[in-house]
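**Q** Here is my input, please return the structure:
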Amino acid sequence: MASLLNELPSFSTLLAAYGSLTAMAMLIRTILNEIIPKPVQKFIYSKFSGLITNYFSSNFTFIIEDRWQAVYNETYRAIEVYLPTRIDPSTDKLLVGSNDPNNPTAPLKQNIPADSKIIDEFEGMTLEWTLHVRESDKCFIPDKKCFHLTCKKTVRDLVEQRYFPHIAKMAETILSKRENLNIYTYNQERSRWESAVFKHPATFETLAMEPKLKQSIMDDLDSFMGRKDFFENVGRAWKRGYLLYGPPGTGKSSLVAAIANYMSYNIYDLQFQSVRNDADLRRILTSTTNRSILLIEDIDCSRKISIDRVKVKDKQEKEGDSVDPGVTLSGLLNFIDGLWSSCGNERLIIFTTNHKEKLDPALLRPGRMDVHIHMGYCTPAVFRKLATTYLGIKDNKLFGCIDDLIKNVEVTPAEVAQQLMIKSDDPEAAIQGFIEFLNMKKDEVGEDVIQEEEAKDTKEMKDGKQSKKHDETETGSIYLT
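**A** Got it, this is the predicted structure:
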């Protein structure tokens, strides 16, 4: 035993050996730092640490990114809806706020901030969620978002087979019971849709429109909602295009709001000024959800969209190929009726314009704008609806006089509503004031202009130039293509 102890190295010898090894390690580290670039070092370290972690760890992580290839990830959407319902006192931090400007005292909405952990229990499994956000260094590229779901390796298959389908069903139930609709606008600087609560009071009940036209629109919407199998059987995308056209103030925006409330669809209000090019347009449009309305107002004001494609091509040839065309008509058509139209279901695409004649014929054909709704000037029936709404009366001895004037004066429902609102607390005075307003407009137009228009309409009727497909009235028509 004594001889064995004598053979062991002394403490000073061990200390000297340790010092030599430390010096050698520092020398090797210095040489490696000089020879191997920093990015390569980080890559080697991440791979090495990852291998060690995977070997010794008993956990498995699912990563769900916000986009899946070229479209928005529907699994990510479902998780966004589901996870706020799993917030409990153990959550370490929360994102709270409100986007309802009409009710500042409404209860705060809760959401998941970046790097916050949410614990969920499902069928005896403990599951940990974390939202990760990677900010982009380019303003036109959106931030990268993804959820991490950590579970035990032993329950990985169970999570895939039972937990993810459970999230999808719960999200669908939550969305079907939503009380508030949202209206979205696209933020070009942040490259994402931003929402606000949509609480427009317009409904088909309050809408001032010819009863026949109103019922036709409601019947068409009901038919669209119940024809999922039909669209699949005939090989068409489950969508419907509407064109609302007519003079300003005839109720186009109110009709859009009434449709949204009737269908319980969110609205995506797209302004082409915020879109850079066709590729950007595809990414923006594929970020919209199912059961929604894509609204493109005053499409005739977007010159590159409304004018004929031949003119655009001629202009590009004159200015040179280097000119960026921006958003083109072809890019829009490819989404609403091309191969990209299949990226989504149960959608309404609504265009509005004051000048239908300025639109390219390619936009107007069936499959793109399936329903053409003419929003015209006020008629006696529309006036009575407005009088009931604003004055609370259904009949008056002066209504006959107003009927005769409205038939000969072009006045929009918006103008009628404004006149009735001035003295809404005194119906008699309001009606008298409205008659004076109509007479003033009649004098401005002049009897000769009115007679000329009447003669022109009569001649067109005799010549049979009006389309038999139109069920025209002075207040509007619906044209189903």
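**Q** CA only for contacts and neighbour counts going forward, please
**A** OK.
**Q** how near is Leu15 to Ala25?
**A** 15 Å (CA to CA, to the nearest Å).
**Q** Could you also give me the structure for this second sequence? I'd like to compare it with the first:
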Amino acid sequence: MKVTELASAIGGVMFLWGTVSQFLPMNYRYRIKNWCSKLLNSIFPRTYIIFHEFCSDGQSSEAYTCIKNYLGTKSINKAQLLNAEKTRNSKSLEFTLAGGDEVMDEFHNVKVLWVSSEETIKNNGGGGDGKPFEKRKFILKAHPRYREFVMGDYLNHVMKEGKTIEYQNKKRRLYTNNKDQGYIYWRPKWSFINYHHPATFDTLGMDPQKKEEILVDLESFKKGKDYYKKVGKAWKRGYLLYGPPGTGKSTMIAAMANLLDYDIYDLELTSVKENAELKQLLIETSTKSIIVIEDIDCSLNLTGTRKKNEKGSEEKNDDNAEKKKKKQRETEDPQKSKVTLSGLLNFIDGIWSACGEERIIIFTTNHVEDLDPALIRRGRMDMHIEMSYCKFEAFKILAKNYLDIDEHPLFGEIRELLEENDVSPCDVAENLMPRGKSSDHVESCLLRLIESITANQKSKEEKEEKEEFLQADQNAITS
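**A** As a prediction, this is how the structure comes out:
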């Protein structure tokens, strides 16, 4: 029989079946369809692998998502029916294989068939809002002789490509942890917005040598998967950013995220009720992410939890006294967070910290001397970065960013003032921003910076003189 005749015959049978099936009871339709599938499978044997949208525990299936992304690229030129959507976290339109359609794929000369299936399920009570819902799945069909290849090399290829496509298409996110509301399990632990901070290492106003050290460390971490596996360590790294307010700690975090293309998880410890919830939050963070706890010294009472004995060695406070204090705190404020230093340490580098990979943990503080040494030791906070006041080299970077200049006659005076005074990069940047429509805005901005530093210097000197006078007066009264 010729191909055209075979196609015509199949078309006729399908038309006849579509007409007749409308008058058959549902159970007969299912039996006939099942019998036809078995007949076709005996003539054209196939291996079937089904990928459901949700796992048995109700969580979204990562495999389904990867296949959806992968088939989106294959379907554009091959499928007859496509779904197109623009999600909040995607950079462009996403095309996916529509329900009921199929597409052929080939890998290393092995052909497989992907079928997208959607089924509307009626919700007849038993929870939910009673509305019907869509049950989606992908079905992979392949010849039995390629079963081992398909289940190994081919599906590994699909998973890898699907993850790459998702990573390329998604926008960067800024997450924050939701306040617990009675452990509502289906409520997401994190909420997010799309993140568009323009900071880069080129625009950071800090010492160029220190900046280069940080860049080298970050690049080494990003490429260090095999190394971390070799030495038997979780693929994560900790950074402690410390220094006075306005020295660019938050901007540094944004620059890191832009350099690595990582999401940011801004963890508010005061909203976490206990250590168990802290672990759950860690589990639900993604790979390629930065977990940030800002102002760690102010988040919880994590300082002063240890004391030195007479010999100078550290020992924990008396357990019974600590339990009494804890019970008293709970009685006074039942909503107060019960996260402990021990729980936070386990979060950073305990057993649970290895539940994901390619993560960076950042603490920021204005008072590093107040933190417990156990919290910031090497191995937890691997790199300590001092965000210091603005000196001349950092000022030149800011002048280039804000005024597009490399040199100016006023630079000499500014250098002397910055060496003699503590000025934050934030204050310098604010004075360098042009105001109004002055044609000579460069010189006016530099003069405004000089005036600001000089005024602060004079105010500081007057304050010190007043304090010295009061101290001398107090000493005279005491004597």
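**Q** what's the TM-score for these two chains?
**A** Here the TM-score for the pair of chains, by TM-score structural alignment, normalised by the length of the second structure, is 0.68; 393 aligned residues with a CA RMSD of 4.4 Å.
**Q** Could you identify the residue of the second structure that aligns with Leu405 of the first structure?
**A** Applying TM-score structural alignment, one finds that Leu405 of the first structure aligns to Leu417 in the second structure.
**Q** ok, Met24 of the first structure to Gln451 of the first structure distance?
**A** Distance from Met24 of the first structure to Gln451 of the first structure, by CA to CA: 106 Å.
**Q** go on, Leu149 of the first structure?
**A** Distance of Leu149 of the first structure to Gln451 of the first structure, given as CA to CA: 74 Å.
**Q** Which of those two has more residues huddled nearby?
**A** Taking other CA atoms under 10 Å, Leu149 of the first structure and Gln451 do not tie; Leu149 has more neighbours (19 against 12).
**Q** Could I get the full set of strands for the stretch 351-481 of the first structure?
**A** Ranges of strands in the stretch 351-481 of the first structure, per DSSP state E, counting those that start in this stretch, are 371-375, 476-480.
**Q** Ok, which of those comes nearest Lys356 of the first structure?
**A** For the strands of the stretch 351-481 of the first structure, the distance to Lys356 of the first structure is smallest for strand 371-375, at 9.6 Å, taking CA to CA.
**Q** For stretch 219-229 of the second structure, measure first residue to last.
**A** End-to-end distance (CA to CA), stretch 219-229 of the second structure: 17 Å.
**Q** Kindly report the same for stretch 154-169 of the first structure.
**A** Per CA to CA, stretch 154-169 of the first structure runs 24 Å from first to last residue.
**Q** Show me the contact partners of it.
**A** 60, 75, 78-79, 82, 122, 125 (CA atoms under 8 Å, 6 or more residues apart in numbering).
**Q** List only buried entries from those.
**A** 75, 78-79, 82 (16 or more other CA atoms under 10 Å).
**Q** in the stretch 1-150 of the first structure, which spans are strands?
**A** 59-65, 67-68, 71-72, 95-97, 109-111, 117-122, 125-134, 144-152.
**Q** what angle do the longest one and strand 117-122 make?
**A** Between strand 125-134 of the first structure and strand 117-122, the angle comes out at 150 degrees (axes from the mean of the first three to the mean of the last three CA atoms, to 10 degrees).
**Q** Report the central residue of the second structure.
**A** For the second structure, Asp263 is the residue whose C-alpha lies nearest the centre (CA atoms, centre = their mean; 2.9 Å).
**Q** so who does the equivalent of that residue over in the first structure touch?
**A** The alignment partner of Asp263 of the second structure in the first structure, by TM-score structural alignment, is Asn266. By CA under 8 Å, 6+ apart, the contact set of Asn266 of the first structure is 181-184, 260, 291-293.
**Q** who wins for neighbours among those?
**A** Ile293 (27 neighbours).
**Q** and the residue mapped onto that residue from the second structure, how far is that from Thr176 of the second structure?
**A** Matched across to the second structure, Ile293 of the first structure falls on Ile290, judged by TM-score structural alignment. Distance of Ile290 of the second structure to Thr176 of the second structure, given as CA to CA: 12 Å.
**Q** Identify the contacts common to these two.
**A** With CA under 8 Å, 6+ apart as the test, Ile290 of the second structure and Thr176 both reach Tyr265.
**Q** before we move on, back to that, among the buried ones among the contacts of stretch 154-169 of the first structure, which one lies nearest to Ile350 of the first structure?
**A** For those, with Ile350 of the first structure as the reference and CA to CA as the criterion, the closest is Ala78, at 26.1 Å.
**Q** you'd agree the closest one is up against Thr173?
**A** No: taking CA atoms under 8 Å as the definition, Ala78 of the first structure is not a contact partner of Thr173, at 10.5 Å.
**Q** how near is the closest residue to Tyr64 of the second structure other than its chain neighbours to Thr203 of the second structure?
**A** Of all residues beyond its chain neighbours, the one nearest Tyr64 of the second structure is Glu53 (5.5 Å), with distances taken as CA to CA, 6 or more residues apart in numbering. Distance, Glu53 of the second structure to Thr203 of the second structure, using CA to CA: 43 Å.
**Q** what about these two, which has more around it?
**A** A direct count of neighbours by other CA under 10 Å for Glu53 of the second structure and Thr203 places Glu53 higher, at 20 against 16.
**Q** since we're on the alignment partner in the first structure of Asn456 of the second structure, how many residues are nearby?
**A** Correspondence of Asn456 of the second structure to the first structure, assessed by TM-score structural alignment: Lys441. The tally of other residues near Lys441 of the first structure (other CA under 10 Å) stands at 15.
**Q** same deal with the one 3 residues further on?
**A** Glu444 of the first structure has 10 neighbouring residues, counting by other CA under 10 Å.
**Q** circling back to that earlier point, reformat the strands of the stretch 351-481 of the first structure as TSV; add distance to Lys117 of the first structure and mean neighbour count.
**A** Converted to TSV, these look like this (distance: least, CA to CA, whole Å; neighbours: other CA atoms under 10 Å):
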stretch	distance to Lys117 of the first structure	mean neighbour count
strand 371-375	48	23
strand 476-480	52	20
